[in-house]
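> below are the sequence and a predicted model for it; my questions follow.
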Amino acid sequence: MTFTPYAALPTDLVDEIAGAGLDPEAIYADIARALGEDLPGGSVDTTSAATIPLEARGRADFAAREPGVVAGLGVAEMVFRYVMGNDVQVSDRLPDGTSVAAGDVVLRVAGPTRGLLTAERTALNVASHLSGVATATSHWVAALEGTNARVLDTRKTLPGWRALQKYAVRCGGGVNHRFSLSDMAMVKDNHVIAAGGVVPAFEAVRAAYPDLPIEVEVTDLDQLRELLDAGCDRILLDNMSTALMAQAVGITAGRAVLEASGGLTLERAREVGATGVDFISVGALTHSVKVFDIGMDLVDE
């Protein structure tokens, strides 16, 4: 099977992916690696080759099996185009971030039947996982409605999938935390131990990288007060009780952005948001999310 080079992709699809803050060329390379797992060494889809005539053409629907928020459908289209190039027609693709009900068609594809089935699993893997991230995020957003708190992701992402998973968080209404170890400094408990305290750690980072945003993790109110006096303007409240977080908000009085983290559950989200914290960070959005159930069904015509 001959696959489509990146340069042959439709310009509007490339522009759409780039406009979402993603690197379309890097994603296309990931798609190539994923298809390489299914077809190692240029092998063929043996089942499809044996059961489907080479000239057969078909149409298939991607349908949601449950309610949720979809994401990654543009990337799924890239998978089909990688396999079939301009010999595939994609229609009725819902915008990423759309809320859907069970049974809703989110994407339609038509082309060589062998190609549709060869691309199926990789396309579904992408769309199901990213829609799972978006859906989970939307549940936290809904739980925080009526408070000023917003849900943040973390760096607890699958290797190589960070940009896509963080994109899916945005599709679900969440906010991205730092993308790497260099675009923001985050002083955690081990840094505090190594530096000899929260303030020495904060001041060391500020001296080394004066223009870099800095966030420092605290576990008690004394550390919070010390950091506020030192001028720290972003503080993470780690594994604090709801009552302690409410006290922290009162002590801070708007002098710093406060982020709650550690031991948080969806059931606790509203009460934590009601304390007045600015953000709630949730690693589970990406590191242990349940995939969203999407199926691909060939349609008799």
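Received, thanks.
> all contacts plus neighbour counts: C-alpha atoms, from now on.
Will do.
> OK, contacts around the residue nearest to residue 72 when sequence neighbours are not counted?
Ranked by C-alpha to C-alpha, 6 or more residues apart in numbering and with sequence neighbours excluded, the top spatial neighbour of residue 72 is residue 127, at 4.8 Å. Contacts of residue 127 were listed using C-alpha atoms under 8 Å, 6 or more residues apart in numbering, and they are 70, 71, 72, 73, 75, 76, 294.
> pasting the second one now:
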Amino acid sequence: MISKAQFEKELQILISNAIREDVGDGDHSSLACIPASAQGKAKLLVKDEGIIAGVEFAKMIFDYVDPSMQVETFIEDGTPVKYGDVVFHVSGSSQSILKAERMVLNSMQRMSAIATKTNSYVKLLAGTNTTVLDTRKTTPGFRVAEKWAVQIGGGENHRFALYDMIMLKDNHIDFAGGIALAIAKTKEYLKQTNRDLKIIVEARNLGEVAEILASKGVYRILLDNFDYDTTKKAVALIGDSCLTESSGNINEETIRNYAECGVNYISSGALTHSVYNMDLSLKAI
């Protein structure tokens, strides 16, 4: 995974680009009718239920737009919320509050939806030794916030991007000429470039699992679209040689069954690509 410093850098890039996109050369609606000296206060109102996420991110956005704005927090990230709850108050320049409003709402609505879905999966895995992971199936430009939301919901992050972990999927294997060649070339590449990256290899059947194990040096085997019985056989075959991950056909009905097959991880793109935003509003008070 990427470092904390890189994670924070990505957040600042996200904020900077989103404000640039939304504000351009000025919030002319506010500039036209609200004096620069006007001071105001607003509340973040919940009109839904689930797990709130993005409170700390909202503070970063307010600080970027205007460091003089003050936030009084009543509900922290990761807390269950219901209709009518007030998460925080923000006070300061009225123009600044309005300039930050849309990015704060867009971010928190999506992050809360992701945290809520992740938390529901985490609860379904209670009592097993399996951890839920996200994927790279994220909204372009918003990945760092979405992966943060997964953490808030109780899940863990898979690789952040293409650069922080090696993941040999079916197309890599086919283009490289097979599993053994793909893994051998990868090990040589890492040696030549002096990179210390973990290697995950996708398997499509038990035969490929055996091939991956024969190559050695793999951190985790991804069991892609295996049924329950084949997953159990793969877990038994792999033993303690490396970690295991189930992926494909993961939903509320299947996730517990895959966990009970004994895999270490279950990854789900649905955590970030199939959620409905939580209904939140920023209202003047």
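Alright, I've got the coordinates. Model, not experiment: these values are computed from the prediction.
> could you get me the TM-score between them?
TM-score for the superposed chains, counting by TM-score structural alignment, normalised by the length of structure 2: 0.88, backed by 278 aligned residues with a C-alpha RMSD of 2.3 Å.
> if we can go back for a sec, pull the most distant pair out of the contacts of residue 127 of structure 1.
75 and 294 (14.5 Å; C-alpha to C-alpha).
> for these two, indicate the residue with more neighbours.
Neighbours were counted for residue 75 of structure 1 and for residue 294 using other C-alpha atoms under 10 Å; residue 294 has more, 25 against 22.
> and the more buried one, what's its match in structure 2?
With TM-score structural alignment as the criterion, residue 294 of structure 1 lines up with residue 280 in structure 2.
> quick check, its match in contact with residue 43.
No. Checked against C-alpha atoms under 8 Å, the pair residue 280 of structure 2 and residue 43 is beyond contact range at 10.2 Å.
> what about residue 69 of structure 2, distance to residue 97 of structure 2?
With distances taken as C-alpha to C-alpha, to the nearest Å, residue 69 of structure 2 is found 8 Å from residue 97 of structure 2.
> quickly list what's touching both of these two.
Joint contacts of residue 69 of structure 2 and residue 97 (C-alpha under 8 Å, 6+ apart) are 62, 90, 91.
> can you name the residues that contact the match of residue 294 of structure 1?
By C-alpha under 8 Å, 6+ apart, the residues touching residue 280 of structure 2 are 44, 45, 46, 47, 48, 105, 108, 109.
> residue ranges for the helices of the stretch 101-250 of structure 1, please.
Listed in chain order, the helices of the stretch 101-250 of structure 1 (DSSP state H, counting those that start in this stretch) span 113-143, 162-171, 189-195, 198-208, 221-230, 242-252.
> so which of these is nearest residue 261 of structure 1?
helix 242-252 (10.5 Å).
> check which helices and strands whichever helix or strand comes after that closest one sits against.
Toward the C-terminus, helix 242-252 of structure 1 is succeeded by strand 257-261 as the next helix or strand (DSSP states H and E). On a contact count with 3 or more C-alpha pairs under 8 Å, 6 or more residues apart in numbering; DSSP states H and E, strand 257-261 of structure 1 meets strand 234-238, strand 279-281.
> with structure 2 superposed, average distance for strand 257-261 of structure 1?
Compared with structure 2 after the fit, strand 257-261 of structure 1 shows a mean deviation of 0.6 Å (mean C-alpha distance after the TM-score superposition for structure 1).
> in the helix or strand that comes right after that strand, which residues are buried?
Counting by DSSP H and E, the next helix or strand C-terminal to strand 257-261 of structure 1 is helix 269-273. Neighbour-count burial for helix 269-273 of structure 1 flags 269, 270, 272, 273 (criterion: 16 or more other C-alpha atoms under 10 Å).
> not counting sequence-adjacent ones, nearest residue to the counterpart of the last one in structure 2?
Think residue 273 of structure 1. With TM-score structural alignment defining the correspondence, residue 273 of structure 1 maps onto residue 259 in structure 2. In space, residue 259 of structure 2 comes closest to residue 130 once its chain neighbours are excluded; the distance is 5.7 Å by C-alpha to C-alpha, 6+ apart.
> quick one: residues contacting the one you found.
Contact analysis of residue 130 of structure 2 by C-alpha under 8 Å, 6+ apart lists 259, 262, 263, 264, 265, 266.
> looking at these, which has the most residues close by?
residue 259 (26 neighbours).
> surely that residue touches residue 128?
Yes. Residue 259 of structure 2 is within contact range of residue 128, at 6.6 Å (criterion: C-alpha under 8 Å).
> now the strands: where do they sit in the stretch 1-150 of structure 2?
39-46, 50-51, 70-73, 80-81, 86-93, 131-133 (DSSP state E, counting those that start in this stretch).
> mean offset of the first one relative to structure 1 (after superposition)
When you say that, I think you mean strand 39-46 of structure 2. Comparison of strand 39-46 of structure 2 with structure 1 after fitting gives an average deviation of 1.8 Å (mean C-alpha distance after the TM-score superposition for structure 1).
> the second one too?
Taken over the aligned residues, the distance from strand 50-51 of structure 2 to structure 1 averages 1.8 Å (mean C-alpha distance after the TM-score superposition for structure 1).
> equivalent range in structure 1 for that strand?
The aligned range for strand 50-51 of structure 2 is 68-69, by TM-score structural alignment.
> which residues sit against the matching stretch?
Taking C-alpha under 8 Å, 6+ apart as the rule, stretch 68-69 of structure 1 contacts 96-101, 131-132, 134-135, 138, 171-172, 292.
> now render the strands of the stretch 1-150 of structure 2 as TSV, adding mean neighbour count and distance to residue 164 of structure 2.
Output for those, formatted as TSV (neighbours: other C-alpha atoms under 10 Å; distance: least, C-alpha to C-alpha, whole Å):
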stretch	mean neighbour count	distance to residue 164 of structure 2
strand 39-46	19	36
strand 50-51	24	29
strand 70-73	16	34
strand 80-81	16	32
strand 86-93	20	35
strand 131-133	24	15
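> the ones you listed into CSV, with extra columns for distance to residue 179 of structure 2?
Output for those, formatted as CSV (distance: least, C-alpha to C-alpha, whole Å):
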stretch, distance to residue 179 of structure 2
strand 39-46, 50
strand 50-51, 41
strand 70-73, 52
strand 80-81, 45
strand 86-93, 50
strand 131-133, 24
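> quick one: the aligned residue in structure 2 for residue 137 of structure 1 from residue 148 of structure 2, how far?
Aligned counterpart of residue 137 of structure 1 in structure 2: residue 118 (TM-score structural alignment). Per C-alpha to C-alpha, residue 118 of structure 2 is found 11 Å from residue 148 of structure 2.
> the more surrounded of those two?
residue 118 (28 against 21).
> which residue packs closest to the more buried one, ignoring adjacent ones?
Nearest non-adjacent residue to residue 118 of structure 2, counting by C-alpha to C-alpha, 6+ apart: residue 153, 5.2 Å away.
> pull the most distant pair out of the contacts of residue 280 of structure 2.
Top of the distance list for the contacts of residue 280 of structure 2 (C-alpha to C-alpha): 48 and 105, 13.5 Å.
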